[in-house]
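# only geometry, no sequence info:
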């Protein structure tokens, strides 16, 4: 199969399934995974898709709405939520951003836990209304109707009034060299403020976001203490992150 035919086939597959996997493409195209990886990089450089660890996803200029994202990778998010719970202890001050993964963690909390939660996420606040021993500080600002969260100068200034024990950060992407990056400028500024005001930072990330990047810088990779993913840490090739002192769960 000619290279141009391979590239077209990859584009067709990603248009059909919204994502492609290296091993699957290798079998489909009857070429090595290294060849497929180079093809994906070329298409990614042209903006026709977005390369991620193990394959690629559809390269959309529009980040999916919260309502759409809450139905994507639900099983993986539940696994991540259960892993993240081990870092949450009674009496802590927890700060967290908007997103479907952080919402999944909050939904998994024991109903009788005693916490202080600081957030800019409407869905998180909605869940915590029924938790009798959780004190909630909702950070106001400009409403992002797409993400059901607040952003802006007022949001960032309010965040700086807190000193959190743990930051639970739902992320868009993290790369060892490029750092933690976000899809929108305003949300990235809010995420940075949350990280800067926290003693311990936990990035909640499905595996395909690791090794990927987005347009807006949040922080260096080594500003993160833990990456929680749905994968078994013993089966993942994340040695670079481990060497940088980041715990993989």
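Nice, I can see it. Keep in mind it's a predicted model, so treat the numbers as computed, not measured.

# only C-alpha atoms from now on, for both contacts and neighbour counts.
Fine.

# buried stuff in the longest helix along the chain?
For the chain, the helix with the greatest residue count under DSSP state H is helix 3-17. Neighbour-count burial for helix 3-17, counted by 16 or more other CA atoms under 10 Å, picks out 6-7, 10-11, 13-14.

# before we move on, what about stretch 28-40?
Judged by neighbour count (16+ other CA under 10 Å), stretch 28-40 contains these buried residues: 29, 33, 35-37, 39-40.

# in TSV: those residues, plus secondary structure and distance to residue 243.
What follows is those, written out as TSV (DSSP: H, G, I helix; E, B strand; the rest coil; distance: CA to CA, whole Å):
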residue	secondary structure	distance to residue 243
29	helix	35
33	helix	26
35	helix	28
36	helix	28
37	helix	25
39	helix	29
40	helix	27
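
# if we can go back for a sec, ok, the buried residues of helix 3-17 vs residue 170, which is closest?
The closest of the buried residues of helix 3-17 to residue 170 turns out to be residue 14 (CA to CA; 24.9 Å).

# name the element residue 38 belongs to?
Using DSSP states H and E, residue 38 falls within helix 33-45.

# and that helix, what does it pack onto?
Applying 3 or more CA pairs under 8 Å, 6 or more residues apart in numbering; DSSP states H and E, one finds that helix 33-45 contacts helix 3-17, helix 22-29, strand 49-52, strand 55-58.

# the ones you listed: which one's closest to residue 183?
Of all these, strand 49-52 sits nearest to residue 183, with 12.5 Å by CA to CA.

# here's the one I want to compare it with:
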């Protein structure tokens, strides 16, 4: 495989999943770990990604306030607008992090009255711009890779919440394997968040559909809403049409 082809495949994985592991790229591209490290360094030198220990991060994931760097921003804005009707005055809402959630926050009604719990400082800062929204940032250890708080203290706090609605992004979604991710700590957070709400909505660009990562978060049956930029009647979404899941 040519270097240009490897770089294109690496960037696709970065754009889809926000972060990649060196070990996963070695397996995916069938090359040595040294080759992947050199590829990541070259891409980092060209400001296409951010190289970290064990892998790399998307520049948009690391710089959430720079709209120009957000991958598939138009699709994420579409998803955000389709999610807004789920949010009502007086609700208690729990959110994860990521650029899709931040785009959602930017689309909220100006006079919305609600309480938001979040594990993302970036999301909290965006929420703080709304005069009538109470913002509660759940504190703990801070993940430089995922840009959210994590750890036992965070999980304990999450488990004490009974939210009306949980809003989550995802690294991958599959009709059989459900929600999956690559980070053990993030998996535990998401599992706890799904158990701490009455209804859960997953916000997912269509490119992440029919993909699977190594660690399972939850089956489709644990989710109430799937929101993508696709038309809700699209045939691409047919494998996700189960009784308990509403597709927006």
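Okay, I see it. The structure presented is a predicted model; accordingly, all values stated were derived computationally and were not measured.

# what's the TM-score once they're superposed?
The TM-score (TM-score structural alignment, normalised by the length of the second structure) is 0.77; 210 aligned residues with a CA RMSD of 2.6 Å.

# hang on, the earlier thing: from the chain's centroid, how far away is the helix holding residue 38 of the first structure?
Centroid displacement of helix 33-45 of the first structure relative to its chain, using CA atoms, centre = their mean, to the nearest Å, is 23 Å.

# got the angle for it vs helix 22-29?
100 degrees (axes from the mean of the first three to the mean of the last three CA atoms, to 10 degrees).

# what lies in contact with helix 33-45 of the first structure?
Applying CA atoms under 8 Å, 6 or more residues apart in numbering, the contact partners of helix 33-45 of the first structure are 6-7, 10, 22-23, 25-26, 49-51, 55-56.

# on that earlier part again, make a markdown table out of the helices and strands packed on helix 33-45 of the first structure and add distance to residue 130 of the first structure.
A markdown table is the format used below for those (distance: least, CA to CA, whole Å):
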| stretch | distance to residue 130 of the first structure |
| --- | --- |
| helix 3-17 | 38 |
| helix 22-29 | 44 |
| strand 49-52 | 38 |
| strand 55-58 | 37 |
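
# which of the contacts of helix 33-45 of the first structure are buried, as a PyMOL select command?
Buried subset of the contacts of helix 33-45 of the first structure, written as a PyMOL selection, criterion 16+ other CA under 10 Å:
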select buried, resi 6+7+10+22+25+26+49+50+51+55+56
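
# possible to save the contacts of helix 33-45 of the first structure as TSV with distance to residue 247 of the first structure?
Shown next, in TSV, are these (distance: CA to CA, whole Å):
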residue	distance to residue 247 of the first structure
6	38
7	37
10	34
22	26
23	27
25	31
26	32
49	30
50	26
51	24
55	24
56	25
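
# the spatially most central residue of the first structure and residue 192 of the first structure, how far apart?
With distances taken as CA atoms, centre = their mean, the residue of the first structure nearest its centroid is residue 171 (2.5 Å). Per CA to CA, to the nearest Å, residue 171 of the first structure is found 11 Å from residue 192 of the first structure.

# again, but for residue 3 of the first structure
From residue 3 of the first structure across to residue 192 of the first structure, the span is 42 Å (CA to CA).

# kindly report the same for residue 16 of the first structure.
35 Å.

# check residue 120 of the first structure too.
13 Å.

# have a look at the two and say which one is more surrounded.
Counted by other CA atoms under 10 Å, residue 120 of the first structure and residue 192 do not tie: residue 120 has more neighbours, with 26 against 17.

# wouldn't residue 171 of the second structure be in contact with residue 207 here?
No - contact criterion CA atoms under 8 Å: residue 171 of the second structure and residue 207 do not qualify, at 10.2 Å.

# show me what counts as buried in stretch 215-234 of the second structure.
Those would be 216-218, 220, 222-230, for stretch 215-234 of the second structure by 16+ other CA under 10 Å.

# would you map the helices across the second structure?
Under DSSP H, the second structure gives helices at 3-17, 22-29, 33-45, 59-62, 73-83, 99-106, 121-127, 152-159, 184-194.

# now residue 171 of the first structure: how far from residue 158 of the first structure?
Look at residue 171 of the first structure and residue 158 of the first structure: by CA to CA, they are 21 Å apart.

# make that residue 141 of the first structure, sorry
Note on residue 141 of the first structure: its distance to residue 158 of the first structure, by CA to CA, is 9 Å.

# and what of residue 227 of the first structure?
Separation of residue 227 of the first structure from residue 158 of the first structure (CA to CA): 26 Å.

# please apply the same query to residue 107 of the first structure.
24 Å.

# so what's residue 16 of the second structure closest to, chain neighbours aside?
Once flanking residues are discounted, residue 16 of the second structure sits nearest to residue 208: 6.2 Å by CA to CA, 6 or more residues apart in numbering.

# for that neighbour, what are its contacts?
16-17, 171-173.

# tell me which of those you also see in the first structure.
Here is what carries over to the first structure from the contacts of residue 208 of the second structure, by both residues aligned by TM-score structural alignment, their matches' CA atoms under 8 Å: 171-173.

# from the residues you listed, list just the buried residues.
By neighbour count, with 16+ other CA under 10 Å, those hold 171-173 as buried.

# kindly indicate which of the residues you listed lies nearest residue 182 of the second structure.
Nearest to residue 182 of the second structure among those is residue 171, at 8.0 Å by CA to CA.
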